[in-house]
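> Build the 3D model from these lines:
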Amino acid sequence: MRLVYRETQKPVALGDTVIINGNSFEVTYFTKPHKASSEGKVQVTYKGEEESTTSREYYVGIIGAEWIEREDRVNAE
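You can find the predicted model right below:
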């Protein structure tokens, strides 16, 4: 199972910069889905100009990503 960006099919990597609602965030952690109907989560840290270390957790779809080659689904891609 691999986490990739939908548009490019490139793997999501720790340290990637992603844009959410016009703000830059750094990917700091992601988890595989815990069941077949789940999409998994990604943790990101705000990369603004101020010295903030705001971390947030979202479903992977918010960064335009998806899990491929899933072993947990009957019709795996």
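> make it CA atoms for all contacts and neighbour counts henceforth
Will do.
> most residues in a single strand of the protein, which one?
Assignment by DSSP state E gives strand 23-31 as the longest strand of the chain.
> Return the set of buried residues in it.
Using 16 or more other Cα atoms under 10 Å as the test for burial, strand 23-31 gives 24, 25, 26, 27, 28, 30.
> And this one, please, so the two structures can be compared:
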Amino acid sequence: MKSEIGKVKSYGESRGFKKLIDRKWKADEIDGWEMTAIAAYVLKAKGAYRVPSKDEKLFLFMIFKNIKWVDTIRN
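The predicted model follows:
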């Protein structure tokens, strides 16, 4: 994903969307979900997830492009 994030920045530049262009800005969880949703749209992701954190001020979001079913064998 890291190699494709430039597409999200380009999307922001073409639309004058400052939050997609600037590297750093003050944000909250809602901003994180909004940016994740835009990135998911631009990169054609199949899902998104917010990683739990003990720090109430730290939010980490991920998007998924490839989802595969994994069969598990139970002993």
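> Mind checking the TM-score on these two?
Here the TM-score for the pair of chains, by TM-score structural alignment, normalised by the length of the second structure, is 0.28; 39 aligned residues with a Cα RMSD of 3.9 Å.
> quick revisit: would you turn the buried residues of strand 23-31 of the first structure into JSON lines with distance to residue 41 of the first structure?
Putting the buried residues of strand 23-31 of the first structure into JSON lines (distance: Cα to Cα, whole Å) gives the following:
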{"residue": "24", "distance to residue 41 of the first structure": "18"}
{"residue": "25", "distance to residue 41 of the first structure": "15"}
{"residue": "26", "distance to residue 41 of the first structure": "14"}
{"residue": "27", "distance to residue 41 of the first structure": "11"}
{"residue": "28", "distance to residue 41 of the first structure": "11"}
{"residue": "30", "distance to residue 41 of the first structure": "6"}
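> what about the helices in the second structure?
Here the second structure has its helices, by DSSP state H, at 5-15, 18-21, 29-42.
> my guess is residue 2 of the first structure meets residue 67, correct?
Yes - here residue 2 of the first structure reaches residue 67: they are 5.4 Å apart, a contact under Cα atoms under 8 Å.
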